[in-house]
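Asks: Give me a model of this one.
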Amino acid sequence: MDNLRKNSHRLEGNTLAILDSSGIREACDIHEDRLSFLDAVRGASLASITPSPPTWKMYDAILRILKEGNSLELAVASFQLLTDLEKRYPSVYLRESDNLETDSSGAWVPVVNKEAWSPFIVETRNCSGEASQLCRDSKSLLNSASFSILTEEIAIGGHSTIKIVQNMLLFQYVVRSLEADFLPRHTFCKETFNWDFLKESVLCKLVAYRKMNYKSIVHGCMSIISTRFFHKTNICFKDLSDKDGISADLPTSCYVGLSFAFPEIQRKTCDAAQKLLILIMELDVIRKEADTFGLTSRSDGFRIPIIDTVLDELTYNKDQLSPFLEAFGEPKWKLEIILLYFGKYYSRPSTRTRRTNTSPNNETFEGILNCFSNPVISGGILRKVTSEVACLLLAQAFKCYLSLQHDPKNVAFVAEKIGSSTLPEICNGLVAALKNLRKFDDSLELTSFQKQALTTAAALASMKS
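Replies: The predicted structure follows:
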């Protein structure tokens, strides 16, 4: 261990010396020095026969290049290096248990490196020794406030093209880092129900921190997802041919390929925003279960479940509803959002009590379709929800149903959220619901997606019958 630490510090001195510059330097020279530094770290920590993990100062320098570098080449190179280092030197991972008979934790044993580097400085973080000091001294690490600002800046897109790209890549990386720390803990917690282990995840600490602008992050992520298609037409961003913000001291070759790389970077940023929302939703599920068994405390920092915050955003900004559901690709959570959205606008049975453990039938997709076959109930819903919104939600829910039903892992979820109806019954229910909506609203025009859902449902119903 001591030899490894000595090697890491020797590596730190050799690599950081590349970045040391005194006096006035040309922009081209600084650019080349940064690239040389990134290459040196990659060679020593990833490509060497005896690789050594980077020190905190080296990690900090790489992150600073990603945030402050002034070219696409530096942004991509630093992002890729951080991503590869995350895979090679994980902070948390699961290994197979050596003795399954005596190990009460099941098939996996968690391994945690408490001194591992993280791009977040979480206020409740419990570092020790050198890592703790460097964590406090760093000016590059993100905290809850800067993470919230980052999501807002990406959603607004009011910076130069290079800065937008840097923000997108930084966002992608920090979400990957949160995921890499969270998923092993989540898997282990589901097997053993060790809530304390999951509570130590960076994501849980970040969400639980009371000074974090939670709603702002949710709003930013939803805006990134919802405006995905507008970004493709450059409505929200400056023309990529605009050289504003690009240093004239750097060669043009530093920016070649920006217009080609931008759409892919943008797509993966939207995916990262979706992934972050899903991670917090999964965390909410476990926290709710832990609270049921009395495993949580006030210090755990419970907030309003994120899915309720998402619903509030979609309720008060209906223009966001269609683009968000179109871009949000996780069928399980999309269906959950749609059912809860419908649930806000129909009257529940008067016999339902807070002690009821099972959902009433009309909180399933089957139940919603049945509601629209009843003129009284459907009329009540349509007084609160427009026929256009109802068609959109039904078509998207049907798409989720088709995506979920063939995966054996989703059997329990489908039974709970869809109901007991067969595929032909669901298809016939959708056809009937959309036809009834047309009767209620003669001016209703189905979108191409809704027409496709209607045609698919009719075809499947006839085939199965």
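Asks: C-alpha from now on. contacts and neighbour counts both.
Replies: OK.
Asks: can you pull the buried residues of the longest helix seen in the chain?
Replies: When the chain is parsed with DSSP state H, its longest helix is helix 258-292. Neighbour counts using 16 or more other C-alpha atoms under 10 Å place 258, 262, 265-267, 269-281, 283-284, 286-287, 290 of helix 258-292 among the buried residues.
Asks: what ranges do the helices span in the stretch 351-465 of the chain?
Replies: For the stretch 351-465 of the chain, the helices defined by DSSP state H, counting those that start in this stretch cover 365-371, 375-382, 387-404, 411-417, 423-440, 448-464.
Asks: Over to the stretch 151-300 of the chain?
Replies: 161-192, 195-199, 202-208, 214-226, 228-232, 258-292.
Asks: Relative to residue 69, which of those helices is closest?
Replies: helix 161-192 (8.2 Å; C-alpha to C-alpha).
Asks: now the other sequence, so there's something to compare against:
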Amino acid sequence: MGTKRRRGDGGMEENTMAILDTYCFSKSTEHIADDRLSFLEAVRSGFLVTENSAGPTNKMYKAVFKILRVETSLDLIMSSYQLLLELDKRFPQAWSPFSFGTDVTSSEKQDDHSKISGSIDAIEFHRLIEEVSKVPDQANTEILTTEPLRNMLLFQYLVKLLEGDLVPRNFAFTEKSDWVTLRESLLNMILVSRKITYKGLVKDCLSTLCELSQFSTKCIHDMRPEQTGSTEITEKCHTALALALPEVVKRTCAAVQKLLIMIVELDSSKKAADLEGWTTRADGTRTPATEIILDELTYDKNILFPFFQALDKPKLKLDMIVQFLKKYIPKTSVRTRRSNGSANDSTFGGVLNCFSNESSTKGIVKKISSEVAQLLLAHAFQAYILLPSEHSTESKEDTADNSLRNICNNMISAFTCLKKADKNSGILPFGKEALFTAAIMLSRNS
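Replies: Purely as a prediction, here's the structure:
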């Protein structure tokens, strides 16, 4: 069907591509910007303005994508990015810039813009994540260029494509146990690629999320425009960049988080497929992303606050905090108040019970500081109250012990024990906010 529709587009493709002569990507001429803008406008007019038109050919998609990858002009970066979004909305899943062919030679891997094609492979995607992580440093230099903005918009677009491809495939897996379709998803093809290190990609996503979340909370000061071209034009470009950057950083931070969540969801589906025996040796094995993240948080507690501050998915946040705290809970205190004495540190209520007496709390604080414990409990409580009850990780048999009222009471008790366990450390502001919220909720339910 798609091939038949596109056969009639030969004339339009030829005319449109003629506007964008190939030398525009390999030579520097004063007409390049005008030619590329004309090309983008021709694509827009031919496929978005005209009703009932077939989608652009793959060659045209690649040309638009290539402009986004190589351009330094703010106008062309924004125009190509917006055009790709609009085309994707009008013609969903009509094309993919991802390429998962065999390894190429080093001579083909030149960084020269003239060598950049209209497709991207796993290693280039990983490199893009690394480049995005440098945005805070690039934005705080004396010379402000469009490169950080371009990299962030490119990353946002690619994550959007990955999501559009993964969601229906994961739904098919959930509803029809179709692992083969999910295995062939773009994201899974990236993660199983031998060109990249899977753990390295997850770690870079984590560090990028933390870097961007911290940067997005700060104001951008003393960024000077690159001293090229007309002063008036440069100043206008600088002003536009300075105004756009904070919002683009915020959206890029959300995109990094979305990528991590998609990886976690894919891990979960793969685990389910493994248990059912649907996977093969060709699927390989990999450490779940959550374990990699938890290990990084354990080794570098400086990223604890920015990570959980940036993570806004209640269920994932609560699950990760519970798993993190389980590492530091003394084994002797991992007991419920039920008479059978079974271990129950897998729920938020169970974790709070481990902070219910001064002795066990001291044992936890010796391994992590009182400040870290307060941070984690406050974020876990925030996630708990935002999580719909039907999606709660708490099991039905623990409902009585883990009711909202008991959780609030145990939060207050936990912070009381923390204060006693470390008399030199008071309750921090975010801890006080959590306690205030718990007290308000108790008063409303009294």
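Asks: Could you get me the TM-score between them?
Replies: The pair, once superposed, lands on a TM-score of 0.86 when counted by TM-score structural alignment, normalised by the length of structure 2; 418 aligned residues with a C-alpha RMSD of 2.8 Å.
Asks: rewinding a little: in structure 2, which residue range corresponds to the next helix-or-strand element following the longest helix of structure 1?
Replies: Once helix 258-292 of structure 1 ends, the next helix or strand along the chain (criterion: DSSP states H and E) is helix 306-316. Helix 306-316 of structure 1 lines up with residues 289-299 of structure 2 when matched by TM-score structural alignment.
Asks: on that earlier part again, kindly name the residues of structure 2 that line up with the longest helix of structure 1.
Replies: The aligned range for helix 258-292 of structure 1 in structure 2 is 241-275, by TM-score structural alignment.
Asks: mean deviation of that stretch from structure 1?
Replies: When structure 1 is overlaid, stretch 241-275 of structure 2 sits 0.6 Å from its aligned residues on average, using mean C-alpha distance after the TM-score superposition for structure 1.
Asks: so what corresponds to residue 33 of structure 2 in structure 1?
Replies: In structure 1, residue 33 of structure 2 lands on residue 31 (TM-score structural alignment).
Asks: Return the distance of its match relative to residue 251 of structure 1.
Replies: Shown here: residue 31 of structure 1 relative to residue 251 of structure 1, a distance of 10 Å by C-alpha to C-alpha, to the nearest Å.
Asks: Those two - which one has more neighbours?
Replies: More neighbours surround residue 31 than the other of residue 31 of structure 1 and residue 251, with 19 against 12 (other C-alpha atoms under 10 Å).
Asks: if I pick the aligned residue in structure 1 for residue 434 of structure 2, what's in contact with it?
Replies: Using TM-score structural alignment as the criterion, residue 434 of structure 2 maps onto residue 453 of structure 1. Shown in contact with residue 453 of structure 1 (C-alpha atoms under 8 Å, 6 or more residues apart in numbering): 395, 398, 399.
Asks: Kindly recompute the last result at 7 Å.
Replies: residue 395 (C-alpha atoms under 7 Å, 6 or more residues apart in numbering).
Asks: quick one on the thing from earlier: report the buried residues of the match of helix 306-316 of structure 1.
Replies: Buried residues in stretch 289-299 of structure 2 (16+ other C-alpha under 10 Å): 289, 290, 292, 293, 294, 296, 297.
Asks: List the residues that contact the fifth one.
Replies: Same thing as residue 294 of structure 2. The contact partners of residue 294 of structure 2, by C-alpha under 7 Å, 6+ apart, come to residue 324.
Asks: Check the gap between it and residue 287 of structure 2 for me.
Replies: Applying C-alpha to C-alpha, the value for residue 294 of structure 2 to residue 287 of structure 2 is 12 Å.
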